[in-house]
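Enquirer: predicted model and sequence follow; I will ask about them next.
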Amino acid sequence: MTERDRSEDIADAVLAIDGVVGLHGGMFGEAATYLPGRRIAGIRIGEDGTEVHVTLEFGVAVRETADNVRSTVAAMVDGPVHVTVEDIVRV
């Protein structure tokens, strides 16, 4: 069995937030955590903080939803959390 990575816990918490419809790998797929045999798109944990790239549902309050993502992830990691809204889609 593969050990669960912190990035997977972060991804699950972010996807549970109302208005978040998905994680986004960025324009070139660069926003990701690479693990043995798998990749967690939209989450990148680095020395300068944690990046979270999301796709939101059309009609949600973008700033409030991004703030919710930021505070949720900040409770799980040390350091700053940078949230990027990559796309907004109709569901």
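Expert: Ah, there it is.

Enquirer: every contact and neighbour count from this point should use C-alpha atoms.
Expert: Fine.

Enquirer: could you confirm residue 50 falls within a strand?
Expert: Yes. Under DSSP: H, G, I helix; E, B strand; the rest coil, residue 50 falls within a strand.

Enquirer: can you tell me the closest non-neighbouring residue to it?
Expert: Nearest non-adjacent residue to residue 50, counting by Cα to Cα, 6 or more residues apart in numbering: residue 81, 4.8 Å away.

Enquirer: any figure for the gap between that neighbour and residue 71?
Expert: 8 Å (Cα to Cα, to the nearest Å).

Enquirer: second structure follows, compare the two:
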Amino acid sequence: MTRPARPGRHSDAAVVAGVDVDRVAATVAACPLVAGLDAGDHGTAATLLPGRRVIGVRVGEPAGGPARITVTVVARYGAPLTRLVEQVRSAVGVRAPGHPVDVVVTDVS
């Protein structure tokens, strides 16, 4: 069973298909062009864990290769979207190397 992560405790991290979803979420949230993570329509853009959800990060089931990561974000007003996508993919690539990353922008704030 996966336990909820506590700040500063990586031993409690939630790893799904080799991806630490808490670290990915924190890394994306820290991107300068990202205003925040978003759960998307009907809250489906999230990783479901025992007792909690990680909003804005979804890890797909691997089909013979690395798991695909979908990150759903709200862009900062005025942010060039192509630059935002590059920034998020680069940041996720540091935390989850080798995994393909899709970036969905749901709003601008």
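Expert: That came through fine. Just so it is clear, the model here is predicted, and its values are computed rather than measured.

Enquirer: so after superposing, what's the score?
Expert: Superposed pair, TM-score by TM-score structural alignment, normalised by the length of the first structure: 0.88. Supporting alignment: 89 aligned residues with a Cα RMSD of 1.4 Å.

Enquirer: burial of the aligned partner of the residue nearest to residue 50 of the first structure in the second structure, as a residue count?
Expert: Structural alignment (TM-score structural alignment) places residue 81 of the first structure against residue 101 in the second structure. Residue 101 of the second structure has 20 neighbours, counted by other Cα atoms under 10 Å.

Enquirer: center of the second structure - which residue?
Expert: Nearest to the mean C-alpha position of the second structure, counting by Cα atoms, centre = their mean, stands residue 57 at 3.3 Å.

Enquirer: distance of residue 57 of the second structure relative to residue 82 of the second structure?
Expert: Residue 57 of the second structure is 19 Å from residue 82 of the second structure, by Cα to Cα.

Enquirer: thinking again about what came up before, thought the residue nearest to residue 50 of the first structure was touching residue 48?
Expert: No. Applying Cα atoms under 8 Å, one finds residue 81 of the first structure not in contact with residue 48, separated by 9.1 Å.

Enquirer: one step back: got the contact list for the match of residue 81 of the first structure?
Expert: Applying Cα atoms under 8 Å, 6 or more residues apart in numbering, we find residue 101 of the second structure in contact with 68, 69, 70, 71, 89, 92.

Enquirer: again, only this time at 10 Å
Expert: For residue 101 of the second structure, the contact set (Cα atoms under 10 Å, 6 or more residues apart in numbering) comprises 59, 67, 68, 69, 70, 71, 85, 88, 89, 90, 92, 93.

Enquirer: out of the residues you listed, which is most surrounded?
Expert: Greatest neighbour count in the contacts of residue 101 of the second structure, by other Cα under 10 Å, goes to residue 71: 28 neighbours.

Enquirer: how near is that one to residue 86 of the second structure?
Expert: Residue 71 of the second structure sits 12 Å away from residue 86 of the second structure, taking Cα to Cα as the criterion.
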